[in-house]
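Visitor: sequence first, predicted model second:
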Amino acid sequence: MDVQNTLTQHEEKMNKCIEALKRDLASIRTGRASTSLLDRVMVDYYGSQTPVKQVANVSAPEPRLITIVPWERNMLKEIEKAILKSDLGLNPNNDGTMIRLEIPQLTEERRKEFGKKVSKHAEEAKVAIRNLRRDCNDLFKKAEKKKEITEDESKEAQTKIQKMTDQKIKDIDALKDKKTKEVMEV
C-alpha cells in the first residue's frame, strides 16, 4: 500500500467537498445581486435541463438588479417559469426582451433563515470530510493488519489525515463565517 498516494487521494476528495460547499454557498442569496444566484436554476431547453447561463446572458448591472437576456426570445417564458419554481424567492419581471430580477432588501427573519441554511451546508461538508477521514483511517488499519505497512507507518498516516481534516474543518468554518457575515449584512 502506498501511504502517500492514499493521503493525496483523500486530500483531493476533501478539496472537492470544499468546492461543493463553495458552490452551495454561492447560491444562497444575500442582500446584493450576484449572477451566481442563478447557477442552480435549470431551464427546459428543447427537452433537456440546461443552466440559465447557457441559454442567456446574465449580468448584475446594479447592486440590487440581475438582468437576463436570452439568446432566443422564445426562452423568456421558460426562464421565467424556472425562476419562479426555484427556491430563490424572487419575482421575475419580463418586458418581452429581457427579464429583470430585483433583489429585495432581506428582512431580519429572512437573514436568520439564510444564516441557518449556511450553517446546514457547512455542517454537511464537515460530516463529509470526517467520513473521508474515517474511510482513510480504516484503509490504514486494514493495511496494518495485513502487514502491508508497519504500525508506525499506520499511526503516522492517521496523524497526517487528522491534521488534514482539522485544516479542512477550519477552512469550512472560515467560509461559513464569511458567508454568514455577508447574509447578516444590512
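Guide: Happy to help now that I have it.
Visitor: switch to C-alpha atoms for all contacts and neighbour counts from now on
Guide: OK.
Visitor: can you pull out the strands in this protein?
Guide: Using DSSP state E, the strands of the chain run over 42-45, 48-51, 56-62, 65-70, 92-94, 99-102.
Visitor: second structure follows, compare the two:
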Amino acid sequence: MFKDVENRMDKSIAALKSELATIRTGRANAALLDHVRVSYYGSEVPISQVGNISIPEPRMLMITPWEKTIMADLEKAILKSDLGLTPTSDGEVVRIVLPELTEDRRKDLVKQVKASGEKAKVSVRNIRRDANDGVKKQVKDEGLPEDESKRLQDRIQKITDQFITEVDKVIEHKESEILTV
C-alpha cells in the first residue's frame, strides 16, 4: 500500500518537473519546445520528432530538421506557440535566440511556477486522502483495529510531508533559476 502511495506521489513530482521544464529561464533549454507541435505528413508531432535540437550558446536553440521541406511548418509552429519566440531560418537550420527576461516577466514566471507547485501539492494531498480512505474502509469492512488504522494514517502523513517538502525544493530551485540574471 505504501509503495503505491509513494509511486503515485513520485508521478506527481515527475509531472511537476516536466511542467516546469517548459517554463523559460534565462538559459536555453531544449525542453522549452516539448509542447510545441509541428504538422508533419498530416499529423501533429513534437519538434523533437522532426529534427535535432541543440544549444550552441547559452541563450540560443538550434533545430536541424531531418527534412528541409518542413522548415516553413517548423517556423510557423514556433511562432504560433505561447512561448513568444521568433525563429530565424537560413534554409539549413532554425535558430531561436532567447531574449533577456525583464524583471516583470521574471515575476510572472515565478507566479506561474508557484501555481504549478500548488497544483502538485493538491495532487499529493489527494493521493493522501485516497490512501486514508482506503485505511478507513479496511477498518469498516475488514475489522482493522483502530490503533493500527491510526499508525497507518500517521505513516501516510509522514510520506505526504516528505513529498510536499520535495515539491517545495523543486519550486525553490526553479525560482532561483528564473531570478538569476
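Guide: That came through fine. Everything quoted here is computed from the prediction, not taken from an experiment.
Visitor: next, format the strands of the first structure as TSV and append distance to Glu124 of the first structure and mean neighbour count.
Guide: Converted to TSV, the strands of the first structure look like this (distance: least, CA to CA, whole Å; neighbours: other CA atoms under 10 Å):
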stretch	distance to Glu124 of the first structure	mean neighbour count
strand 42-45	23	19
strand 48-51	24	13
strand 56-62	30	16
strand 65-70	30	21
strand 92-94	31	16
strand 99-102	30	20
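Visitor: need these in a markdown table (columns: distance to Ser36 of the first structure).
Guide: Converted to a markdown table, the strands of the first structure look like this (distance: least, CA to CA, whole Å):
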| stretch | distance to Ser36 of the first structure |
| --- | --- |
| strand 42-45 | 13 |
| strand 48-51 | 11 |
| strand 56-62 | 9 |
| strand 65-70 | 10 |
| strand 92-94 | 16 |
| strand 99-102 | 13 |
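Visitor: closest to Lys163 of the first structure out of these?
Guide: strand 48-51 (37.7 Å; CA to CA).
Visitor: so which bit of the second structure is that closest one matched to?
Guide: Under TM-score structural alignment, the counterpart of strand 48-51 of the first structure in the second structure spans residues 43-46.
Visitor: average gap between that stretch and the first structure?
Guide: Aligned to the first structure and superposed, stretch 43-46 of the second structure gives a mean residue distance of 1.4 Å (mean CA distance after the TM-score superposition for the first structure).
Visitor: run a quick neighbour tally on Lys120 of the first structure.
Guide: Around Lys120 of the first structure there are 13 other residues, counting by other CA atoms under 10 Å.
Visitor: for Arg106 of the second structure, see how far away the aligned partner of it in the second structure is.
Guide: Mapped onto the second structure by TM-score structural alignment, Lys120 of the first structure lines up with Ala115. Separation of Ala115 of the second structure from Arg106 of the second structure (CA to CA, to the nearest Å): 14 Å.
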